[in-house]
Each structure stands twice: as structure tokens, then as C-alpha cells.
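> Dropping the sequence and predicted coords here.
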Amino acid sequence: MTTDPPTSTPGERLQKILARRGYGSRRKAEELIRAGRVHVDGRPATIGQRADPSARITVDGAPIDAEHAALTLMLHKPPDVIVAASDGRGRATVFDLLGDVPPGLRHVGRLDRDSEGLLLLTTDGELAHRVAHPRFEVAKTYEALVEGRPGEDSLARLRGGIELDDGPTSPAEAERLRHDANGWWVRLVLHEGRKRQVRRMLSAVGHPVRRLVRTRLGPLELGDLAPGASRPLDAEELSELRALCGLDTA
């Protein structure tokens, strides 16, 4: 007697599809599935279920397009712009810079109002979660114009970690870059993202920040993107970022 070999269900895990389409992280997608709000071809979905591109997937009865790729943007945040979907005080937000905002688009982490530089926005809930989560240690590179001339002792303290009011920081990469008409610039590379962390670290070593620009996020580089402008990540950038976060695995 012979038996047919087991067959595997083609397609991608449902929670990955939902996360990529803006329904939150995979954990949030699993909560939707457990709550019975997700159906595949008219049947209640189950955790771990796979769906192929031809499947009709619905959330609360509304279909999603499983083949539609998530949108991930890089934006050059200018100063005096709020990183928020809206502002009750009527101040400009990063979403005002985008014009038409796709459903589910969210900012990944924050830059304070006075800071500028690279900000990531995406409809991919799982990617947003992983880039922002300290466990994945996505490097954030900043260039800061500071008061005074940072000496090697100050840089060494930054490299070793600084005691702040919310606890010690992780060690940072720190180097003095250049001097211009406005003062000295330093570069810091962090693998965590607390509120106003760079400003607090530099103030703690006696060099308050005059200007702060985030120039890199993981493999992404701000480059010559103009302030206020945005662009989608290209395929190579997106692939590198997802790989860094442990995505694109079954």
C-alpha cells in the first residue's frame, strides 16, 4: 500500500499579508484572526494559515488586495514640523507634506519638532514594529551641531554610555566631524531610540545641540533628498531593510 506524499499549502502566512497591508504588526494581525474578523474565501481564518495570491481575504467583511505591495517611504523632515498624523494646535505635520496619504501609512519612530532628517513611513505594520523595536538594534545615525568643541573625553563618555534620568544609555559610536562657521559637528550612531536622546546625551557631556539631523536609518541614507521631499524606497533598499529586521522568511 502506498500513500501520497504530504502536500503543503502554497502562499504566504496570513498574518504576514495583513501586517504588510497596514493592519498592524503580526501580533495585531493574529488578534484579528482570533477574533474571527478575518475570512479567506468566505471561511474564518486560522492562525498560521497560508493564502495564495488568488485568495479573497476580508477583514470585517471588507476585501484586501493580497497582491498589493506595501508602501514604504523615506521623508526628509524639516524643522518646525510635527511627527504626528494631526496636531490639535494646528501646527504642520509630516503628513501635510505628503498630500494624499494612503490608508494605513504610519511614521516609524519620531524626530522632535526641532530636529530634521530621515523619517521612515510605511503601511507595513510588521516592518514598522521591527524597525522601532530595540531588539532589532536598527542603527540610527545623527549629525549634530553643538556648542563648544567636543574633546576626546566627551566622545569617550558617549561611547561608553551616559547616565540619563531614565537610566543609562547603550554605548554609542561617536566622532567629531568638522568645524564650520556655526561651530563643531559630531556624529552619533545609536541602536536605541528614547525621547530626545541625542540632545540629552550631548547636553550631559557639556555640548548642547544647536541643530540635529538624522542622516541614516539602518541601510537607508538620506543623501540629497530635499527638506520636505519624500520618495519610495527602491527594491534594494527595502530588501536590505527587511533582511536586517529578519523579515521575508516563511
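Received the coordinates, thanks. Numbers count the residues shown, from 1 in each chain.
> From now on I want contacts and neighbour counts done on CA atoms only, so please keep to that.
Noted.
> spatially speaking, which residue is in the middle of the chain?
Val108 (3.4 Å; Cα atoms, centre = their mean).
> ok, which stretches of the protein are helices?
With DSSP state H as the criterion, the chain has helices at 14-20, 26-34, 125-132, 152-160, 197-204, 235-244.
> Show me the one of those that comes nearest Arg50.
Nearest to Arg50 among the helices of the chain is helix 14-20 (5.3 Å), distances taken as Cα to Cα.
> circling back: take the helices of the chain and lay them out in JSON lines including distance to Gly48 and mean neighbour count.
Shown next, in JSON lines, are those (distance: least, Cα to Cα, whole Å; neighbours: other Cα atoms under 10 Å):
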{"stretch": "helix 14-20", "distance to Gly48": "7", "mean neighbour count": "26"}
{"stretch": "helix 26-34", "distance to Gly48": "9", "mean neighbour count": "19"}
{"stretch": "helix 125-132", "distance to Gly48": "16", "mean neighbour count": "23"}
{"stretch": "helix 152-160", "distance to Gly48": "43", "mean neighbour count": "17"}
{"stretch": "helix 197-204", "distance to Gly48": "38", "mean neighbour count": "18"}
{"stretch": "helix 235-244", "distance to Gly48": "20", "mean neighbour count": "14"}
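> Second structure for comparison follows:
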Amino acid sequence: MERLQKVIAQAGVTSRRKAEQLIKEGKVKVNGKVVTELGTKVSPNQKIEVNGIPVEREEPVYFLFYKPTGVISSVKDDKGRKTVIDYFGEIEQRVFPVGRLDYDTSGILILTNDGDFANLLMHPRYHVEKVYVAKIEGIPTKETIIKLQKGVQLDDGKTSKAKARILSIDKKKKRAIVELTIHEGKNRQVRRMFDAVGHPVMKLKRERYGFLDLQGLNPGEFRELKPIEVKHLRNKAVT
């Protein structure tokens, strides 16, 4: 038996908070009867409807995916471009990406059918470290690295403190590879941070998400997260 709002969120219908609101508004039915009490618990064989639409309850699944460049972090694309879901054709559950990576950015991405879990990870209070490796134009000075570390002013506000270090320099081609670790998830944040300090990104990869990395995976491959990994991510999100 699980709380009704949790079951709705895990089915990917909406967030748990929004599910609670829908229950209060009388828009949720269990076995054909309207339920408005938030403490209501339901069993796996009970029929749930939200706004008259049956909720398809699936076993929650969690995947770590190595997203290639040139792929959309979305369930579908109106321009007909390849999406991350195209790599999960053999998976019975209807998974979706947690957050996103830009079309031109490769690296680690989590996919699940657990809406409650996804909303926990995407909540602003969840300060998971995301490690990116960027090939940039030009060779940044020590002062530039300090700017990145202290936070950069963007058009939607200043970024939080970050970790930044130069991994390698190509003086002949006037390029550098820099590792940048951030906690936020602003749209195209890493690219905009480097643009702001005068070093446009040529290539970008997210190598780590918290304690997770891409070890053993090639672009386009995925693996199922271990139960202990899911538990650790969930525990970090609620602390």
C-alpha cells in the first residue's frame, strides 16, 4: 500500500505536490470514487484516474545513459530529430529524461518512469555536483579560472561558486580543455559561462553526475542503476 499522490507521481503523470492539489480538487478517482483525502493509500490492483484518464502504473525503472552529441534530451521532437528515447526501444516502460543536456553536448543523463524521483532530483535544493569537460577557444588565464570559480554574471543572474581547473593546453592551436564543476542547472549554463569569460565552447561533455560516471559505457549505451545508487540519489535529494 502506497500513498495515492506518490503513485500518481511515480507513474509520471505529474509531481507529487501537483498530485496532492489534484486530489484536494476532487479530480482523482480510486475504483470509480472521488478521493479528496491526502492520506489515502492504494494497493497495486486498485484503478486510479486523474481527470478521467486512467493512470498506467508501471514498475519504476532507472537508467544511466551516455548521451551522444546530436541527440535531443526529450521524449519526442517536432523537427524529427533523434531523441534519447530512440535508444530505449526495447524497454517496455515509458521512460523520460531527468533534466536535459543540450543537443551538442554529450555525457551522463538519467532516465526513469518515476516522476516523483525525477522531481526530487530537479528540485533547486538538490545541489548535486555535475562535472563537465569543455574544449574551449583560447587559453584562459589564472584570473579567468578564478572568475569561473567565484561565479559568472549571466543574463538570468549570477551563477553560484564552481570548481574549475585547466586539464590541458594546446598553444599551437590556441585551445584548452577545462574541467568545470557546477551545482545548478540553468539552460546552457556551462556554455554561457565560458562565453561570458571570452572562451566559446567547441566541445562539451558531462562526465559525472554526483557519484555516477560513465565508466564502461560508450555513446548511445545505457545501464540500469543499481538499487543502492537509486537509494543514495533519493537520500541526497531529501537531506
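On my side now, so go ahead. Computed from a predicted structure; not experimentally measured.
> Report the contact partners of the residue nearest to the centre of the first structure.
119-122, 128-129, 131-132 (Cα atoms under 8 Å, 6 or more residues apart in numbering).
> sorry, back to before: redo the helices of the first structure as a markdown table? Include distance to Ile57 of the first structure.
Converted to a markdown table, those look like this (distance: least, Cα to Cα, whole Å):
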| stretch | distance to Ile57 of the first structure |
| --- | --- |
| helix 14-20 | 9 |
| helix 26-34 | 11 |
| helix 125-132 | 17 |
| helix 152-160 | 49 |
| helix 197-204 | 42 |
| helix 235-244 | 24 |
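> Which one, of the ones you listed, ends up nearest to Ala144 of the first structure?
Here helix 197-204 is closest among the helices of the first structure (Cα to Cα), at 8.5 Å.
> Would you check the span in the second structure matched by the closest one?
Aligned using TM-score structural alignment, helix 197-204 of the first structure spans residues 189-196 in the second structure.
> got the contact list for the matching stretch?
132, 136, 148, 152-154, 180, 200-201.
> What's the match for the residue nearest to the centre of the first structure in the second structure?
Under the alignment (TM-score structural alignment), Val108 of the first structure pairs with Val98 of the second structure.
> Kindly report the same for Ala156 of the first structure.
Ala156 of the first structure maps onto Ile146 in the second structure, by TM-score structural alignment.
> quick one: contacts for the nearest residue to that match once chain neighbours are set aside?
Spatially, and ignoring its direct neighbours in sequence, Ile146 of the second structure is nearest to Ala164 (7.8 Å; Cα to Cα, 6 or more residues apart in numbering). Listed by Cα under 8 Å, 6+ apart, the contact set of Ala164 of the second structure reads 145-146, 148-149, 178-181.
> Tell me the one of the contacts of stretch 189-196 of the second structure nearest Leu212 of the second structure?
Checking these one by one against Leu212 of the second structure (Cα to Cα), the nearest turns out to be Tyr132, at 12.8 Å.
> Once you drop chain neighbours, what's closest to that closest one?
Nearest to Tyr132 of the second structure is Arg206, by Cα to Cα, 6+ apart, at 4.3 Å.
> so that neighbour touches Ile110, yeah?
No: counting by Cα atoms under 8 Å, Ile110 is not a contact partner of Arg206 of the second structure; they are 11.8 Å apart.
> list residues touching both of these two?
Common contact partners of Arg206 of the second structure and Ile110 (Cα under 8 Å, 6+ apart): none.
> Tell me which two of the contacts of Val108 of the first structure sit farthest apart.
Comparing all pairs in the contacts of Val108 of the first structure by Cα to Cα, the longest separation belongs to Leu119 and His129, at 14.5 Å.
> What range does stretch 130-147 of the first structure cover in the second structure?
Under TM-score structural alignment, stretch 130-147 of the first structure corresponds to residues 120-137 of the second structure.
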